[in-house]
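Undergrad: Attaching a predicted model along with its sequence, questions to come.
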Amino acid sequence: MIVKQLDEDKVEVVGTVPARCSIRGFKAKIIISGNHVVSGECECGSFPCSHTAKLYLMFMARKRSR
């Protein structure tokens, strides 16, 4: 998971999310402002999708543990 600070309150999160529908998983990217997902994209072709939601949950768990 790669986390990049865009603005004072916006964060870009890029990562590969495991999925049942793909052997290697899907690469997803989301932009978070505060605690809300502002925009994003996924290799599966749809947004919002379960893959971007999993990436958001992984990011929040990582943020909480720090």
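TA: Yep, that arrived.
Undergrad: Every contact and neighbour count from this point should use C-alpha atoms.
TA: Noted.
Undergrad: Touching, Thr52 and Lys27? I think so.
TA: No - assessed by CA atoms under 8 Å, Thr52 is found out of contact with Lys27, at 9.0 Å.
Undergrad: The structure to be compared is supplied as follows:
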Amino acid sequence: MPLTFRKSFRILPGVRLNINRRSWSITTGGNGNGPRHTRSSTGRRTTSMDLPGPFGWRKTTTKRRRGGH
């Protein structure tokens, strides 16, 4: 089983800094009152929301690289 590293810090009310072995991200919102927005150092942006019951919604976009095919 591989070892993983992940740590999350609350830096302001409603704002978290998430760190793992390869990148870091900032998460805002999502305290049960609306969508949660995450921006990663790798260019990934995620918007997610908890819905009533066992449901959730997530949309992820990544930055496209120029030049390479």
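TA: Nice, thanks for sending it over. Here the structure is a predicted model, which means the values were calculated and not measured.
Undergrad: care to give me the TM-score?
TA: The TM-score (TM-score structural alignment, normalised by the length of structure 1) is 0.39; 35 aligned residues with a CA RMSD of 2.5 Å.
Undergrad: picking that back up, tell me the residues that contact both of Thr52 and Lys27 of structure 1, please.
TA: Common neighbours of Thr52 of structure 1 and Lys27 are listed as Cys42 (criterion: CA atoms under 8 Å, 6 or more residues apart in numbering).
Undergrad: which of these two has more neighbours?
TA: Using other CA atoms under 10 Å as the criterion, Thr52 of structure 1 and Lys27 rank with Thr52 on top: 27 against 18.
Undergrad: Report the contact partners of the more buried one.
TA: Thr52 of structure 1 touches Ala28, Lys29, Ile30, Gly40, Glu41, Cys42, counting by CA under 8 Å, 6+ apart.
Undergrad: what does Ile2 of structure 1 give?
TA: By CA under 8 Å, 6+ apart, Ile2 of structure 1 lies in contact with Val13, Val14, Gly15.
Undergrad: What subset of the residues you listed is buried?
TA: For the contacts of Ile2 of structure 1, a burial check counting by 16 or more other CA atoms under 10 Å picks out Val13, Val14, Gly15.
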